Structure formats: C-alpha cells, structure tokens
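Peer 1: Fold the following for me, if possible:
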Amino acid sequence: MSDDPYAALGVAKDASDAEIKKAYRRIAKECHPDLKPGDAEAEANFKAAAAAYDLLKDPETRKRYDNGEIDASGQERPQQQYYRDYAEAAGNPYRGQATDPDDMSDIFAEFMRGRGGFGGQGGREFHAPGHNLNFTLQISFLDAVFGASQKLTLPDGDRIEVKIPAGITSGQTIRLRGKGAAGYGEGPRGDALVTVSVADHPVFDRQGNDIHITLPITIDEAVLGGKVAAPTIDGGVNVTVPAGTSSGRTLRLRGKGVKKRGSAERGDQLIELTISMPDQIDDELRQFMDSWRETHRYDPRKGMPS
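Peer 2: Here you go, the predicted model:
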C-alpha cells in the first residue's frame, strides 16, 4: 500500500472521521474488483484505500500512526527495548512491580538478594521469557470469511506466515508462539500477538454468521415478480422476487453465510430488496400511472399519525 494512508484516500492529515469514511466509500464504489473485474490499477487503488481506511478509522490506531509508533501497514515500528520490558514479560516473577528507571537499583538489589548474585561463586544467572510483540494485520472481508494465509514482517526483517482461521472477526487476536522478542539469558522467546482488522466490503455486510446485502429491483420486477441475479460470497445466484414486493422485503438463502465456529454449518444470506426507480420518467410511464391511480388509489400510510 502507499506509505501515506492519507494520500491513498486523497485526504488531508487533519481530515475528519466523516471525510475519511466518505473518501473510502467513493474509492470502493469506483474501484472495487467486483465492480471492475480485470482492472489491475483499480484493484490496486481499492486495496490501498481499504488498508488506509482500516488504519485511520480507529482513533487509537490513527493516533499511533501519527505518532510514528506503527507504520502504514499497521505494524509496530522497531522500538528501543529497556530492561523494564523484560520485567513485564509473562512468567517473570517481578511482573507488575514498579519498573521506573529511578527504581532500577532497587530491582537489581532484589534480584541479588533472591538469587545470590549474578553468576560467580554460588550465584545463578537470571533468565526470563522475552516480552510479547503486538501487531495489527488488515485482511479482506472474504479472507476473514473463508480463512487465508498472509505474510507478516517482524521488526527484525523476518517474515512469518499468519494462518487466518475462517470466520475471524475484527479485534480477534492470533497468537504466534515463540515469534516475539528474544528472552533474557536462556529464557524462551515471547509470542507475537496479531490483532486482526477486517476491511469493509462495498456489497456484503456481516451480521454474526449471516451475510446481509441490499439488492435493487426495478418497478416491473416488484409488481410482476421474477428471477433476478444476486451476489453471494460463493458467487452469483438467481433468486425469485415474489409479485407485489415492497422495498424492505427480505429473502433468506439458507447456508450461504459464514461458517459457524466449531461446526460445518454456515449462517444464511439475507437479501433486502429495494425498489429502484428509472433514471428518467418518460411520458408513457407517467400517463400509465396517472390512469392507474384514478381507479386503483390506495393509502400505504393509513393508520399512521398525521
């Protein structure tokens, strides 16, 4: 992605949350691969915008990027590590105690009393696990639904593979054991904790294990009914629109949602129908509706307070 997420979205660094969201939605509508299949440039622009939006939409993550704590991909920038990082590591008997630099002499003194000194006659070396490293990983909507593998670059330049389980949601953390900071002495390495963030999709909206979409239909399809094409996460299907359908009616496709955790079953896809008017009302349609209204007038708002 771009080294500057603000540039990827075409907004200023002081842009509001609303401006950032509006910019992302505009690019998604213009460049999404589902809408422009085969257009490599559009796909690249969409991916860059999606990654940038995912980074900037969360105020805390945006603040950390602006402060230089994480890079444009959401990964931690290498930071100088101090002894107190090890003191806070899981498994350290001194975890949770004060580790202010002014108190370091007291801590070392405590080690010396408890362990008989560092090495030397009768002494033992101090060993502690390395501390955990925290990362964020932005993934696509469909990768979160079906599972995938992605490469993650560590601060030391090593690249590791992250296996993303099917059905993962934003905010969940994947633990990569032994991929964190080196231990102290002969202590084991810490873990890498990868917090996943799932990019929005311009068509699909996840609701638990169900997938929701809004599907526009024409006036004649609403009145007469018929078969219409609808997208699903598995590909396009034809669905039956009942005659006399109103906007807001929802169709359910069983088993077309997200795989349920610990089960082979999947959720459903919910298709909310909405009637889309033609771009222009021609004379023929206007005259027909004028004539029809004279003999078929009805009030869908009957009973509502005036």
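
Peer 1: C-alpha only now, for contacts and for neighbours.
Peer 2: Fine.

Peer 1: Would you quantify the distance from Leu55 to Pro78?
Peer 2: Counting by CA to CA, to the nearest Å, the gap from Leu55 to Pro78 is 18 Å.

Peer 1: Which one's more surrounded, these two?
Peer 2: Ranked by neighbour count (other CA atoms under 10 Å), Leu55 and Pro78 place Leu55 first, with 28 against 12.

Peer 1: tell me the strands in the chain, going along the chain?
Peer 2: Assigned by DSSP state E, the strands in the chain fall at 133-139, 148-153, 159-164, 173-176, 192-198, 205-207, 210-217, 226-230, 237-241, 250-253, 269-275.

Peer 1: list the helices and strands the shortest one packs on?
Peer 2: Yep, that's strand 205-207 we're talking about. Counting contacts by 3 or more CA pairs under 8 Å, 6 or more residues apart in numbering; DSSP states H and E, strand 205-207 packs against strand 210-217.

Peer 1: ok and the strand it packs on relative to strand 226-230, angle-wise?
Peer 2: Angle, strand 210-217 to strand 226-230, by axes from the mean of the first three to the mean of the last three CA atoms, to 10 degrees: 120 degrees.

Peer 1: Show me what strand 210-217 is packed against.
Peer 2: Looks like strand 210-217 contacts strand 205-207, strand 269-275 (3+ CA pairs under 8 Å, 6+ apart).

Peer 1: out of those strands, nearest to Ile139?
Peer 2: Nearest to Ile139, of all the helices and strands packed on strand 210-217, is strand 205-207, at 14.5 Å by CA to CA.

Peer 1: Following up with a second sequence; could you model it the same way so I can compare the two?
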Amino acid sequence: MSDNPYDVLGVAKDASADEIKKAYRKIAKDSHPDLHPGDAAAEARFKAAAAAFDLLKDPEKRARFDRGEIDASGQERPQQRSYYRDFAEEPGNPYRQGPRYEGYGDEADIFAEFLRRQNRQRGDGFAGRDVKARGADAHYALDVPFIEAATGGSMRITLPDGGDLEVKIPRGIADGQTLRLRGKGGPGYGGGSAGDAYVTLSIRPHPVFSRDGDDIVMTLPITIDEAILGAKVEAPTIDGPVKVTVPKGASTGQVLRLRGRGIAAKGRTAGDQRIELRIVMPKAVDDDLARFMEEWRKTHGYDPRKGVTA
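Peer 2: Here you go, the predicted model:
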C-alpha cells in the first residue's frame, strides 16, 4: 500500500478539504476496528487513513508535503543536499569543482565536513571536533476512544520500524489537541539530542455521550409510568452507572444534572453530567391502557399546545 496520503484516501492532489474529509469518513466507517474486531487489514486501513487525514486536513502541513519538505508521516525531509551543492558550485568558493565531497554518503557528512573546514580556516580550535545536530521531529496521529479521552489512560502507537511508542492520554484531553513527547523523535547526529514526537489526537464519537465544554451530555429514555409516577433508574456516566431520581410528572426534554460527574481535567473544576429525559411509549398499547386513558381523559384532559401559535 502506498503511503502517499492522497493515494491512501483515494483522492486527487487538488481535492478540496471537504472531499478529503468525506473520503476519510467513508474509510473510517467501513474499516473502524470496533466494527471489525480482529481484522488486522481493516485496522491497518483505518490507521493509514487517520494518519493521511491528519496531514491533509492541516493546510500548512499539506502545503509542506506538496512541496516535498515533509514526508507522509510529517517528518522533515533532508534539505541540505541541494543547498550545499549550490554553494559548492559558486564561483570563487574554495571547495568548487574539487573532489572534496566525493565519498560522503549523505547530507549530514557534507554538512559536518563543511563546518570543519570553515573552523580550520578561522583557526578557532574546533577543527577536529564532530558536528552535533538535533534529530528530526516526528509527527503522528492517534485515534482515541471517547472514554479514554474523558478519563485519561495510556495508548501505544506502532512505528514504521515495527517498534511502538507509549502515549499518556491526559484526563479531559480535547479533540485536535497535540501532545509533545520530548526526545521521542528521530535520533540526533554526532551525539546531538533526539528530536521530539508530536501526537495529534482525534476523539472518536460515543454512541451515548457527547461533550459540551467540561460537561457530559446524554439522553436517557424513560417509560410513561416512570414519567408519571417518578422512579429511581440507572444512568451511565463516564465513571460507571449511577442511580438517578426521575421526578413525578417528568416530561420529555426535562434535564437532570449530576454535579461533578463530567470532565475533571487537571487544574479545572470538574464539569457536570446533564441527562435529558425522553419518554418512550410502549411498542404496543394494550386494551387496558387504552381504556384507562379514555376514562382519564374524560375528567382530566388538558391541552399542552395552548398558547402555541405559528
């Protein structure tokens, strides 16, 4: 499989941002690991699409990739070769058209040799020392389940060389945030320090919960008798199920609030969980219920639409 992000998503190089997003969503829907447990090929397609989308959704990254400045993983491409070749060919340059660069395997060797010769010319005493260079930064995309993003956790990224990288997910991390892992990028040259790894997070939607700031929001179905008579029912939270009280005479759209049951990010007061009630009628209305309601309506009928006008 090509690692070119355009090929991975199946879009043209001049595709619009909307076309890129639609292509990613289609692959994510068809290949999501939750929908294909144990399917390594589907998981690989999903991860590749996520990485490609992470690069192409960022206009600056996309432009740099198109110019050849970074590769498909977001890492810097070596740029020194053309610069030093051009410098070496300048008229009057003492290194011009000589065999001085022959035998060097890569740009880092050329760079080191150039600086050593410059130092010898200056006579500053550093001629014999190797040049130290910091390693390249690495860029990754990570798909994080909603609950792990809300409560914190640890995940691993599989690296191109077959290794892996542990990523600590801070409690309450938001979609699109980027984590910096110091020293986890490319190795340095000549004893230089390693680069950093930058991990951009995409939070998966949850079938029950959504997030509003630091509040968790959900809809809780209740029966008609629970709405009329009131009840204690079980409701899920990001930390596990709890019992909540449905007040007598509850209506659809009524909101219950669980204080402190939302996102508890470091350095901030914990948010709440908001539970919107929704009355769900039975699948079939039996004769007993129908007769009861007919008699009830004769003496207790009311108009909830009174005062509602177009």
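
Peer 1: Tabulate the helices and strands packed on strand 210-217 of the first structure in CSV, adding columns for distance to Asp103 of the first structure.
Peer 2: As requested, those are arranged in CSV below (distance: least, CA to CA, whole Å):
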stretch, distance to Asp103 of the first structure
strand 205-207, 50
strand 269-275, 58
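
Peer 1: Deepest-packed of the ones you listed, please.
Peer 2: Among those, strand 269-275 has the highest mean neighbour count (mean count of other CA atoms under 10 Å), at a mean of 21.

Peer 1: quick one: contacts for the residue positioned nearest the centre of the second structure?
Peer 2: Nearest to the mean C-alpha position of the second structure, by CA atoms, centre = their mean, lies Ser202 at 1.7 Å. With contacts taken as CA atoms under 8 Å, 6 or more residues apart in numbering, Ser202 of the second structure has the following neighbours: 141-144, 175-177.

Peer 1: Aligned against the first structure, show me the partner of Ile216 of the second structure.
Peer 2: In the first structure, Ile216 of the second structure lines up with Ile211, judged by TM-score structural alignment.

Peer 1: Tell me who's in contact with that match.
Peer 2: If a contact means CA under 8 Å, 6+ apart, then Ile211 of the first structure has 204-205, 256-258, 267-270 as its contacts.

Peer 1: what's near enough to touch Tyr198 of the second structure?
Peer 2: 137-140, 178-181 are the contacts of Tyr198 of the second structure under CA under 8 Å, 6+ apart.

Peer 1: one more time with 7 Å, if that's ok
Peer 2: For Tyr198 of the second structure, the contact set (CA atoms under 7 Å, 6 or more residues apart in numbering) comprises 138-140, 178-181.

Peer 1: Distance to Gln150 of the first structure for the contacts of Ile211 of the first structure - can I get that in TSV?
Peer 2: Below are the contacts of Ile211 of the first structure laid out as TSV (distance: CA to CA, whole Å):
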residue	distance to Gln150 of the first structure
Phe204	22
Asp205	23
Lys256	25
Gly257	23
Val258	20
Gly267	25
Asp268	27
Gln269	27
Leu270	30
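
Peer 1: Quick one: map Arg252 of the first structure onto the second structure.
Peer 2: Arg252 of the first structure maps onto Arg257 in the second structure, by TM-score structural alignment.

Peer 1: which residue packs closest to its match, ignoring adjacent ones?
Peer 2: Arg274 (4.7 Å; CA to CA, 6 or more residues apart in numbering).

Peer 1: how about the one you found, what's its partner in the first structure?
Peer 2: Arg274 of the second structure maps onto Leu270 in the first structure, by TM-score structural alignment.

Peer 1: Ok, Gly195 of the second structure next?
Peer 2: Aligned partner of Gly195 of the second structure by TM-score structural alignment: Gly190.

Peer 1: May I ask you to confirm that its match is in contact with Arg175?
Peer 2: No: in this structure Gly190 of the first structure lies outside contact range of Arg175 using CA atoms under 7 Å: 10.3 Å.

Peer 1: Pick out whichever of the two has more residues nearby.
Peer 2: Gly190 (23 against 17).

Peer 1: show me what contacts the more buried one?
Peer 2: Counted by CA under 7 Å, 6+ apart, Gly190 of the first structure has contacts 129-132, 177-183.

Peer 1: what do you get for Gly271 of the second structure?
Peer 2: Taking CA under 7 Å, 6+ apart, we find Gly271 of the second structure in contact with 214-215, 260-264.

Peer 1: mind redoing it with 8 Å?
Peer 2: Counting by CA under 8 Å, 6+ apart, Gly271 of the second structure has contacts 213-216, 259-264.

Peer 1: Likewise for Arg25 of the first structure?
Peer 2: Arg25 of the first structure makes contact with Pro202, according to CA under 8 Å, 6+ apart.

Peer 1: Just give the number of residues close to the residue mapped onto Asp158 of the first structure from the second structure.
Peer 2: Aligned counterpart of Asp158 of the first structure in the second structure: Gly163 (TM-score structural alignment). By the criterion of other CA under 10 Å, Gly163 of the second structure has 9 neighbours.
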